[in-house]
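Visitor: the sequence isn't on hand, but the structure is:
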């Protein structure tokens, strides 16, 4: 890593997923600043194809926690954000100016909405951490995505991409080691050999990390964990759900 480290880089390099929160509330001012920072993320053609639902109601958080696989920290965090890829707004506001043909349901626009949402959410995550808050992304809201969508009243061309718990940390987990930079950074073209060999070297790092984290109970390597992930069908309902919401029709 470069020696050119500033306050922003230090913050980014210290990211940890937080799964335990204090009772201290997140203020409306903090929430507004976090979402405003998200809105300043890059967006394709200024489409801004996302919406975010801030869930603070305890009963609603409890229902979402169960739908997401009984992840109790959704209930414990002061604010749970549901980040949604949103082409509904684009379609409805454009309709008066459209002719007979439009492509809001194209695969490209699905990608645009998904990327826009992710960029905004990551900006918001960094903003939250800059305020002394912690976050964790919750992909589990896609476990029962139709039920989540119904619960939140999501219309056509809107889907919940992931959730995000926000609150003051009640824990200080260690940093999880990442792949070697050479596994992900390629100069002037993709190197297949470099990508694979550097990832294999990462196995020793992850094995040692897990041994220390679990007091010797787990020594799985990254490759073994990824093989297990690939061998298990995960959220195979997503294609049918997205089709039912009107995405990727063209």
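Guide: Sure thing, it's come through. None of the values given here were measured: they were computed from a predicted structure. Numbering: from 1, shown residues only.
Visitor: all contacts plus neighbour counts: C-alpha atoms, from now on.
Guide: Fine.
Visitor: helix or strand right after the top strand by length along the chain?
Guide: Using DSSP state E, we find that the single longest strand of the chain is strand 158-167. Next in sequence after strand 158-167, counting helices and strands by DSSP states H and E, comes helix 181-184.
Visitor: re earlier: packing partners for the longest strand of the chain?
Guide: strand 79-86, helix 107-130, strand 134-138, helix 145-152 (3 or more Cα pairs under 8 Å, 6 or more residues apart in numbering; DSSP states H and E).
Visitor: the same query, at a cut-off of 10 Å, please.
Guide: For strand 158-167, the packing partners by 3 or more Cα pairs under 10 Å, 6 or more residues apart in numbering; DSSP states H and E come out as strand 50-55, helix 73-76, strand 79-86, helix 88-94, helix 107-130, strand 134-138, helix 145-152, helix 238-244.
Visitor: excluding its backbone neighbours, what's nearest residue 15?
Guide: Using Cα to Cα, 6 or more residues apart in numbering and skipping residues adjacent in sequence, the residue nearest residue 15 is residue 175, 7.3 Å away.
Visitor: the one you found - how many residues pack around it?
Guide: Here the number of neighbours of residue 175 (other Cα atoms under 10 Å) works out to 12.
Visitor: you'd agree it is up against residue 18?
Guide: No: look at residue 175 against residue 18 with Cα atoms under 10 Å: they stay out of range, at 11.2 Å.
Visitor: just to revisit the earlier point, quick one, what contacts the residue nearest to residue 15?
Guide: For residue 175, the contact set (Cα atoms under 10 Å, 6 or more residues apart in numbering) comprises 13, 14, 15, 16, 17, 209.
Visitor: next one for the comparison:
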């Protein structure tokens, strides 16, 4: 096993950081590592916004459900799907690109590009001894985030990433069993096998929640997922996507 794999296998979300800020060199290294991620057809359909303004971070924290670590971290990044520059490319070369940029496929391309870049950034940060936490809560109010970050059309804020020096690191949270994730040649959809395996996984998650250092609780993974998925949230996402110039074809 090499150091890269050890870094990957040691990942856990960090939600408690010291007040030490990232250096310009660390920020550049993280962003340039993100840029080396694979990108569909070399399209590079994403942008990364570093948020250092305290008032903006506080507003993002409120949008994300008052998560303190959105404010209290070494640096806060917002990863965006971005076809704004590509629209300008159309103008530059007098090419009709609008219809293509409005398709579902190009939306997927931009989201995947941004996700791949963000994971490169996460691994880079963790390899430097930093901790990270993804923040999907910024999608609680996409229109407010657009205004706050002054995002042009064709740009979608997907998620944030808090990065910093860990002040506290939790016990690693167990993941789904290997055979739930990896299928060979065909998808194994046997419901009895899946439910039996999920019951065993629930036992592991139940034990994790009881022994971790903070926010201990009596819970299981299937119970948590059932409650979460039974609630409809962020119902304005489609409206926002259309307002930003997507999903029109």
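Guide: It's in. These figures come from a predicted structure and were not determined experimentally.
Visitor: need the helices and strands packed on strand 158-167 of structure 1 in JSON lines (columns: mean neighbour count and distance to residue 101 of structure 1).
Guide: Converted to JSON lines, these look like this (neighbours: other Cα atoms under 10 Å; distance: least, Cα to Cα, whole Å):
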{"stretch": "strand 50-55", "mean neighbour count": "20", "distance to residue 101 of structure 1": "23"}
{"stretch": "helix 73-76", "mean neighbour count": "24", "distance to residue 101 of structure 1": "42"}
{"stretch": "strand 79-86", "mean neighbour count": "25", "distance to residue 101 of structure 1": "20"}
{"stretch": "helix 88-94", "mean neighbour count": "14", "distance to residue 101 of structure 1": "12"}
{"stretch": "helix 107-130", "mean neighbour count": "21", "distance to residue 101 of structure 1": "15"}
{"stretch": "strand 134-138", "mean neighbour count": "23", "distance to residue 101 of structure 1": "37"}
{"stretch": "helix 145-152", "mean neighbour count": "16", "distance to residue 101 of structure 1": "28"}
{"stretch": "helix 238-244", "mean neighbour count": "14", "distance to residue 101 of structure 1": "19"}
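Visitor: and residue 34 of structure 1, which of the ones you listed is closest to it?
Guide: Checking those against residue 34 of structure 1 by Cα to Cα gives helix 107-130 as the closest, at 5.0 Å.
Visitor: residue contacts, the aligned residue in structure 1 for residue 162 of structure 2?
Guide: Aligned by TM-score structural alignment, residue 162 of structure 2 pairs with residue 165 of structure 1. Neighbouring residues of residue 165 of structure 1 by Cα under 10 Å, 6+ apart: 17-21, 54-55, 73-82, 125, 134-138.
Visitor: nearest residue to residue 165 of structure 1 in space, please, no chain neighbours.
Guide: With Cα to Cα, 6+ apart as the criterion, residue 165 of structure 1 has its nearest non-adjacent residue at 4.7 Å, and that residue is residue 80.
Visitor: look up how far residue 59 of structure 1 lies from that neighbour.
Guide: Counting by Cα to Cα, to the nearest Å, the separation of residue 80 of structure 1 from residue 59 of structure 1 is 12 Å.
Visitor: go on, residue 100 of structure 1?
Guide: Look at residue 100 of structure 1 and residue 59 of structure 1: by Cα to Cα, they are 44 Å apart.
Visitor: of those two, which one has the most company?
Guide: The neighbour comparison of residue 100 of structure 1 against residue 59 (other Cα under 10 Å) goes to residue 59, with 11 against 5.
Visitor: tell me the counterpart of the more buried one in structure 2.
Guide: Counting by TM-score structural alignment, residue 59 of structure 1 corresponds to residue 55 in structure 2.
Visitor: these two touch, right, that match and residue 70?
Guide: No: the criterion here is Cα under 10 Å, and residue 55 of structure 2 misses it with residue 70 at 11.4 Å.
Visitor: need the residues touching each of the two.
Guide: residue 61.
Visitor: follow-up on the earlier one: secondary structure element holding the match of residue 59 of structure 1?
Guide: Using DSSP H and E, residue 55 of structure 2 falls within helix 54-63.
Visitor: mean deviation of that helix from structure 1?
Guide: Relative to the matching residues in structure 1, helix 54-63 of structure 2 has an average distance of 1.4 Å after the fit, by mean Cα distance after the TM-score superposition for structure 1.
Visitor: in terms of contact, does residue 48 of structure 1 touch residue 112 like I think?
Guide: Yes: shown here, residue 48 of structure 1 and residue 112 form a contact pair, counting by Cα under 10 Å, at 9.0 Å.
Visitor: mutual contacts of these two, please.
Guide: Between them, residue 48 of structure 1 and residue 112 share the contacting residues 85, 86, 87, judged by Cα under 10 Å, 6+ apart.
Visitor: residues contacting the alignment partner in structure 1 of residue 112 of structure 2?
Guide: In structure 1, residue 112 of structure 2 lines up with residue 115, judged by TM-score structural alignment. The neighbours of residue 115 of structure 1, taking Cα under 10 Å, 6+ apart as the test, are 42, 43, 44, 48, 49, 50, 85, 109, 121.
Visitor: aligned partner of the first one in structure 2?
Guide: For residue 42 of structure 1, the aligned position in structure 2 is residue 38, judged by TM-score structural alignment.
Visitor: its match and residue 118 touch, don't they?
Guide: No: using Cα under 10 Å, residue 38 of structure 2 is not in contact with residue 118, being 11.1 Å away.
Visitor: any idea how far the residue of structure 2 positioned farthest from its centre is from residue 88 of structure 2?
Guide: Centroid-distance maximum for structure 2: residue 94 at 34.6 Å, with Cα atoms, centre = their mean. Distance of residue 94 of structure 2 to residue 88 of structure 2, computed by Cα to Cα: 9 Å.
Visitor: ok, now residue 115 of structure 2?
Guide: In terms of Cα to Cα, residue 115 of structure 2 sits 23 Å off from residue 88 of structure 2.
Visitor: equivalent analysis for residue 52 of structure 2, please.
Guide: Residue 52 of structure 2 is 28 Å from residue 88 of structure 2, by Cα to Cα.
Visitor: what's around residue 5 of structure 2, how many residues?
Guide: Neighbour count of residue 5 of structure 2, defined by other Cα under 10 Å: 10.
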